[in-house]
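>>> from the sequence below, what's the structure:
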Amino acid sequence: MSTLPVDHGHTLYFAEFGNPQGIPLLFMHGGPGSGCNPAQANLLYPEGFRIIQLDQRGCGQSTPSGSIEANTTTDLVADMERLREHLHIKRWAIYGGSWGCVLALEYAKRFPERTLGVLLRGVFLARREDWNWFALPDGVSKQFPAAYQALLASLQIYYHTDPASVLLEHLRTEPKSAYQATLAWDTWEAAIMQTSTPSFNPDPHTWLPRIARIRIYAHYAAQRFFLPSNGVLNGLDKLGDIPVLAVHGRHDQVCRLEGAELLRGYLKSYQLLVVDAGHGIYENNLQQGLRQLAKQFYLQLKR
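Take a look at the predicted model:
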């Protein structure tokens, strides 16, 4: 467990797992805003990989917690390269889950000569249509109308507007109101992913980490992830023959399967494993698929 100071007062937290002599594999978490979970390293064939988990700016154990200053997609990709240089790694593989897929692909586009391969889980492309599907009235909200209306009411949205911008404004208010806004958003996500609904915790000490996580999320969503309208798709040809393997849930309502399938037309060396699951990494079928693909990925890179 170590830290790496970067610019604008940010200090990044990272930790290593798995085989110290194995193929270096950078682990990019989802969100934006989530932070790393050490247990997830066990899903990535730790027998073969030297797994390096990085908490992105403002996330997890990186500091300052929840800071959105100098916090853009470009900054995060630059941090990945700083960490590679700091660890004196010549080339490494990149794993990305959900939002981490964006960072993995953006890094590989910018530093193809440093990238051995890319492993993806729950493919997110950060296109305008991906956000519109998840957050605006004409997408998945039509399948969960009561939950969506509850979200709009909680955020006091009474007209057609972008929930991300309104959410970000709520997070700038006093802690209790900000915490209630985070619960409203987490409740919406729980409805889509069909997980348990979060409950109000009266202890104010528990509020700040949750607020920090959603502040990062809303910041990126309000800025459409600092990418053009077609998200990560521009420039994928720069990956050339770099292998890209992905596992995706057939029933994923957060990131639709069509996005994962679309990559077939953009990447020369792309393999997609579709499993009977949704989006959550906690789902057994998705975990099994990721374990299977991670071992295959390792064996492919060892050749």
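>>> going forward, measure contacts and count neighbours with C-alpha atoms only.
OK.
>>> show me where the chain has strands.
Secondary structure of the chain (DSSP state E): strands at 2-5, 11-18, 23-28, 49-55, 92-97, 115-121, 244-249, 270-275.
>>> and those strands as CSV, adding distance to residue 186 and mean neighbour count?
Below are the strands of the chain laid out as CSV (distance: least, CA to CA, whole Å; neighbours: other CA atoms under 10 Å):
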stretch, distance to residue 186, mean neighbour count
strand 2-5, 29, 13
strand 11-18, 25, 20
strand 23-28, 21, 25
strand 49-55, 20, 25
strand 92-97, 18, 25
strand 115-121, 21, 26
strand 244-249, 21, 26
strand 270-275, 25, 18
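>>> one more, for comparison:
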Amino acid sequence: MPDQAMIEEPLRPFDARMLAVGDGHWLYVEEVGRRDGTPALFLHGGPGSGAQHAHRRLFDPSRFHALLFDQRGAGRSHPYLSLTANTTQSLIADIEAIREHFGIERWLVVGGSWGSTLAIAYAEAFPERVNGLVMRAIFLGTHEEVEWAFVEGPKLFRPDLFAEFIALLPEDERSDPLTAYLRRLADPDPAEQAPVAQAWAAYERALSELAPAQTRLTAPVGQSARLPPTPIVEGHYIRNDFFLEPDQLLRDAHRLHGIPGVIVQGRYDLLCPPKSAYALSQAWGNCRLQLIDKAGHAMTEPGVTEALVAAISEVGERR
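Below you'll find the model as predicted:
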């Protein structure tokens, strides 16, 4: 078990670089831990949110050589917010490009929310390159999950927040708010795009915690007026069904049978409810599903980060 004191503070990368992956995209990639440690890859959520300092804390620096990168259009990668050649298949190819660039044969892959979607898709495409999976808040990229996360779930459990979310739309569009929001998120006119992007980001943030500090669609104090990136990239992926065939990830879960893993799942995750994690665990078979009581969606929910650190240590020892 790693010494928690070693990973309390975000770790400084021992190296960082921009990596050209084609289609005009340059990815920001950083390395933390030790160069001769167990190779691990972290996949951030969103899509579009970028890797965060807190994600570095998941990896014991005395044991792991962890790579974190900002996916196409996200964070410090260039061009920022680009949707050109920004698909699930492109991101899978980028992961392989990173692996080959660093001369890694096989690695542990870690991801949460959208990062779990990408981790599953990558592992199903290249199972021989993955020696373990640790994932949080499973999202399988289906229309049913999107409708639940943004419409049906909030209607039932956060009706006040849902009412505020649809109030930004003309009355005749409120019966199908998801379509209306997605159309505006794709609008190049800042007057149309910016208000719904800010509302979407605040909505997701409020839905991600079991006991949210923020209960209204207002930006946190001190937040930059810069257009939030996640809604723009996320909207692009939702409009394109995450570039996946219907039920693709569950259909191909048999390809994960040779890969050990752990799923860490908040029992009261409103955005990515346990139904998807349970379905994947049953289809996968070679994994342990750990439900965290009194936890919602966010990695910062009580007990979630601790469970991830322990799971990464556990699966990392099996290489």
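>>> sorry, back to before: can you put the strands of the first structure in TSV and add distance to residue 159 of the first structure?
Shown next, in TSV, are those (distance: least, CA to CA, whole Å):
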stretch	distance to residue 159 of the first structure
strand 2-5	43
strand 11-18	39
strand 23-28	36
strand 49-55	36
strand 92-97	33
strand 115-121	35
strand 244-249	33
strand 270-275	38
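>>> the residue nearest to residue 168 of the first structure when sequence neighbours are not counted: neighbouring residues, count only.
Of all residues not flanking residue 168 of the first structure in the chain, residue 218 sits nearest, at 5.4 Å (CA to CA, 6 or more residues apart in numbering). For residue 218 of the first structure, the count of nearby residues is 26 (other CA atoms under 10 Å).
>>> what do we get in the second structure for residue 218 of the first structure?
Matched by TM-score structural alignment, residue 218 of the first structure corresponds to residue 235 in the second structure.
>>> contacts only, for the corresponding residue of the first structure for residue 42 of the second structure.
By TM-score structural alignment, residue 42 of the second structure lines up with residue 27 in the first structure. Counting by CA atoms under 8 Å, 6 or more residues apart in numbering, residue 27 of the first structure makes contact with 51-54, 94-96.
>>> tell me the one of those residues nearest residue 281 of the first structure?
Nearest to residue 281 of the first structure, judged by CA to CA, of the contacts of residue 27 of the first structure is residue 96 at 11.9 Å.
>>> I'd say that closest one and residue 124 touch.
No. The pair residue 96 of the first structure / residue 124 is not scored as a contact, 9.6 Å apart, by CA atoms under 8 Å.
>>> quick one, helices of the first structure?
73-86, 99-110, 128-135, 145-154, 163-170, 175-193, 207-222, 257-262, 284-302 (DSSP state H).
>>> relative to residue 22 of the first structure, which of these is closest?
helix 284-302 (9.5 Å).
>>> outside of that closest one itself, list whatever touches it.
By CA under 8 Å, 6+ apart, helix 284-302 of the first structure touches 23, 43-45, 48-49, 116-117, 119, 121, 245-249, 273, 275-278, 280-281.
>>> same question for stretch 161-175 of the first structure.
135-136, 152, 155, 157, 177-179, 181-182, 207-208, 211, 215, 218-219, 221-222.
>>> just the buried ones out of those residues, please.
135-136, 152, 155, 178-179, 181-182, 207-208, 211, 215, 218-219, 221-222 (16 or more other CA atoms under 10 Å).
>>> how about the contacts made by residue 196 of the second structure?
Going by CA under 8 Å, 6+ apart, residue 196 of the second structure touches 168, 181, 184-185.
>>> relative to residue 276 of the second structure, how far out is the residue mapped onto residue 290 of the first structure from the second structure?
Taking TM-score structural alignment for the superposition, residue 290 of the first structure sits opposite residue 308 in the second structure. Distance from residue 308 of the second structure to residue 276 of the second structure, counting by CA to CA, to the nearest Å: 18 Å.
>>> same question for residue 217 of the second structure.
Counting by CA to CA, the gap from residue 217 of the second structure to residue 276 of the second structure is 27 Å.
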